[in-house]
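Engineer: okay, here's the prediction I keep looking at, along with the sequence it came from:
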Amino acid sequence: MTADLTITLFGIKFKNPVWTASGTFGYGLEAREIYDLSRLGAVVTKGISLRPRLGNETPRIVETPCGMLNSIGLQNPGVEKFLKELYPEIEKIDTHFIVNVFGETEEEYVEVCKALESADKVVAYELNVSCPNVKKGGIAFGHDPQVLGNLVENIKKNIKKPLLVKLSPNVTDVTEFAKVCIDSGADGLVLINTLLGMRINIHKERPELSTKTGGLSGPAIFPIAVRMVWQTFEKFGHRIPIIGVGGITTHEDALEHVYAGASAVQIGTANFYDPLAPLRVIEGIENFMKEKGIREFRELIGRAHRLDVKT
């Protein structure tokens, strides 16, 4: 029996549901020497802003039990240099690319997206809304429902490509923010971004990171990500596709996200210590489907919501 891993989301057909997560895979070009990137369902690029950013001072990465903290500071060359120097190489890769977009103001988000509209290889945008809004006292865009809704609405007015919003888990109720995005016209939701964390070096008697706090990722956040995917699918699964990300290392992890309601998944921190993790996940899902006699991947989406829970 053959297993069909293709999935069509927001009008785009993906060869499989396994993508790489923003910030963990560069711009997709760095891994070309390791394996054929055309085997991936999609590559989500490192965040792109309107102007170049140098990022935070070091140290900006530290290991934690079952994960890592990072405070890179969204270092990137800016959208103009991205299109001029990196995009021509991206065009040669036979898979979809989704660009992670961020800004310090609503206008900057819009300008970056508009600049990418003519780049055909970029099939969608993923909004990083965990960035501080300089016009609103530094609160993150994704922590204020009204600000988030306005941002999504404004971008949607200026673009034709699908818009995905990567939600922050550092809120009281993630489904409240999911609803705002849906009502404002978002085409997909990505759950979740990193959780805020901290480590202290007791020998140096100071925080490990130059910024004191950073984003926690890796297996440590996996159960939280699955829970938030479940909750969001339970309320809005019939209205919008959900992309699951957070702590996925194996195909079993990926399938938990899918059974909770994810239509696709992103592999993040695992790329750092197992560069072949995305391929292992793809192969694992395919073998799982064959063993279970499941022909189409879409049959798995939200499956745990439909089946009786037996203890």
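Structural biologist: Yep, it's here.
Engineer: C-alpha from now on. contacts and neighbour counts both.
Structural biologist: Fine.
Engineer: show me what contacts residue 196?
Structural biologist: When contacts are counted by CA atoms under 8 Å, 6 or more residues apart in numbering, residue 196 is found next to 170, 213-216.
Engineer: put this next to the first one:
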Amino acid sequence: MNTNIRIGSIDLKNPVISASGTYGYAREYGEALDINALGAIVVKGISIEPSKGNPEPRIAETPCGMLNSIGLENVGIKAFISKKLPYLKSLETPVITNIYGKTADEYAELAGIIDKLDGISGIEVNISCPNVSKGGVAFGTVPELTHEVISAVRKQTSKTLIAKLSPNVTDITIIARAAEAAGADALSLINTITGMAIDIRTRKPMLANITGGLSGPAIKPVAVRMVWQTANSVSIPVIGLGGITCAEDAIEFIIAGATAVQIGTANFPDPKTPLRIIEGIVKYMKKNKITSLHELRGTVKI
């Protein structure tokens, strides 16, 4: 079965990718499974300066999912290059860095630095961050701001550029087209949905930050819908994520129009989830006499 796909200039042996924020810097999972078996790896989001993230508690379990308010904790680009990149360069599977900033200039600066690094195949741009120069409005909720930051990154790198879209919008297709017009090679969606949980014993929010990002199976129907809408609105590849826990989930996203999928929250209870999904996709293809994923993508019958 041919499970090979292409995202921008990156060739992947299969469509299963780790999702940023759930896979650390890859070494964390190296002892649990052969991470070279994955189609690609997206590492934890990187910023210009190190960040301690939000105060604790910052994770809360919810029915069919979890809320997190980690706050984009990371080591910063300098430590990433000196302490994390050497291991990542030893991997055979493509590595994609996720980046975020508070202004378009910060995104562009990061992209320029990463563009010169060997061992990094692509850049995924988290545009769910608030633009401090625009009053805290998230880049990914306004098409003009989406275009601004993706365009700024595009000018600084020739690596494959993926825009990670926020679901916290009225019409995802408008944002998707803005990112495509600005030069994105692909889109990944969805990021977490803003949510809240309250401890009824104390009557206090379960997260110190009050609200957080909801992920896990609870958001999958929303993600599938947005992937389907987006895949029918743009001409670049769409990477689907949100609540994928098994091969059937991944196949559902591909039928909806996704070229690839990312596995996030499911990595926590079972680090080998991506491997099971890869095996399940192959079994499905054999059973249904599908020789290439191209035959399956976007075949939902409306």
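Structural biologist: Sure thing, it's come through. Predicted, not measured: the structure shown is a model, and the values here were computed from it.
Engineer: can you show me the helices along the stretch 151-300 of the second structure?
Structural biologist: Taking DSSP state H, counting those that start in this stretch to define them, one finds helices in the stretch 151-300 of the second structure at 172-181, 220-231, 247-256, 273-287.
Engineer: need those in TSV (columns: distance to residue 36 of the second structure and mean neighbour count).
Structural biologist: Below are the helices of the stretch 151-300 of the second structure laid out as TSV (distance: least, CA to CA, whole Å; neighbours: other CA atoms under 10 Å):
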stretch	distance to residue 36 of the second structure	mean neighbour count
helix 172-181	29	22
helix 220-231	26	20
helix 247-256	19	23
helix 273-287	10	18
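Engineer: may I see these organised as TSV, with distance to residue 54 of the second structure added?
Structural biologist: Formatted as TSV, those follow (distance: least, CA to CA, whole Å):
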stretch	distance to residue 54 of the second structure
helix 172-181	27
helix 220-231	26
helix 247-256	31
helix 273-287	28
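Engineer: residue 80 of the second structure is nearest to which of these?
Structural biologist: For residue 80 of the second structure, the closest of the helices of the stretch 151-300 of the second structure is helix 273-287, at 24.5 Å, according to CA to CA.
Engineer: quick one: what helix or strand has the corresponding residue of the first structure for residue 97 of the second structure in it?
Structural biologist: Applying TM-score structural alignment, one finds that residue 97 of the second structure aligns to residue 99 in the first structure. Using DSSP states H and E, residue 99 of the first structure falls within strand 96-101.
Engineer: mean deviation, that strand versus the second structure?
Structural biologist: Compared with the second structure after fitting, strand 96-101 of the first structure deviates on average by 0.5 Å (mean CA distance after the TM-score superposition for the first structure).
Engineer: show me what contacts residue 290 of the second structure?
Structural biologist: Residue 290 of the second structure neighbours (CA under 8 Å, 6+ apart): 1, 296.
Engineer: quick one: map it onto the first structure.
Structural biologist: In the first structure, residue 290 of the second structure lands on residue 294 (TM-score structural alignment).
Engineer: looking at the first structure, which residue reaches furthest from the middle?
Structural biologist: Outermost residue of the first structure with respect to the C-alpha centroid, by CA atoms, centre = their mean, is residue 203; its distance is 35.3 Å.
Engineer: mind checking the SS state of residue 88 of the second structure?
Structural biologist: helix (DSSP: H, G, I helix; E, B strand; the rest coil).
Engineer: just the element for the residue mapped onto residue 29 of the second structure from the first structure, please.
Structural biologist: Matched to the first structure by TM-score structural alignment, residue 29 of the second structure sits across from residue 31. Assigned by DSSP H and E, residue 31 of the first structure belongs to neither a helix nor a strand.
Engineer: pretty sure residue 31 of the first structure sits against residue 25.
Structural biologist: Yes: Residue 31 of the first structure is in contact with residue 25 according to CA atoms under 8 Å; the separation is 7.5 Å.
Engineer: these two: which has the busier surroundings?
Structural biologist: residue 25 (21 against 15; other CA atoms under 10 Å).
Engineer: the more buried one - that's part of a helix, no?
Structural biologist: No: according to three-state DSSP, the state of residue 25 of the first structure is coil, so it is not within a helix.
Engineer: contacting residues around it?
Structural biologist: Here residue 25 of the first structure is in contact with 31, 43-46, 268, 271 (CA under 8 Å, 6+ apart).
Engineer: so which of those belong to strands?
Structural biologist: 43-44 (DSSP state E).
Engineer: from the contacts of residue 25 of the first structure, pick the one nearest residue 242 of the first structure.
Structural biologist: residue 44 (14.9 Å).
Engineer: quick one: that closest one from residue 154 of the first structure, how far?
Structural biologist: Here the criterion is CA to CA, to the nearest Å. By it, residue 44 of the first structure lies 22 Å from residue 154 of the first structure.
Engineer: next one: residue 165 of the first structure
Structural biologist: For residue 165 of the first structure relative to residue 154 of the first structure (CA to CA), the value is 13 Å.
Engineer: now swap in residue 198 of the first structure and tell me
Structural biologist: From residue 198 of the first structure to residue 154 of the first structure the distance is 34 Å (CA to CA).
Engineer: give me the contacts around stretch 31-46 of the second structure.
Structural biologist: For stretch 31-46 of the second structure, using CA under 8 Å, 6+ apart, the contacting residues are 12-26, 29, 72, 74-77, 80, 91-100, 124, 126, 271-272, 274-275.
Engineer: and it, how far apart are its ends?
Structural biologist: Terminal residues of stretch 31-46 of the second structure are spaced 23 Å apart (CA to CA).
Engineer: one more: stretch 95-110 of the first structure?
Structural biologist: Terminal-residue distance, stretch 95-110 of the first structure (CA to CA): 25 Å.
Engineer: and that stretch, how far out from the chain's middle?
Structural biologist: Stretch 95-110 of the first structure sits 12 Å away from the centroid of its parent chain (CA atoms, centre = their mean, to the nearest Å).
Engineer: out of the helices of the stretch 151-300 of the second structure, which gets nearest to residue 6 of the second structure?
Structural biologist: The closest of those to residue 6 of the second structure is helix 247-256. By CA to CA, the value is 14.0 Å.
Engineer: sorry, back to before: residues contacting the equivalent of the residue farthest from the centre of the first structure over in the second structure?
Structural biologist: Superposed on the second structure with TM-score structural alignment, residue 203 of the first structure falls opposite residue 201. By CA under 8 Å, 6+ apart, the contact list for residue 201 of the second structure is empty.
Engineer: many thanks, have a good one.
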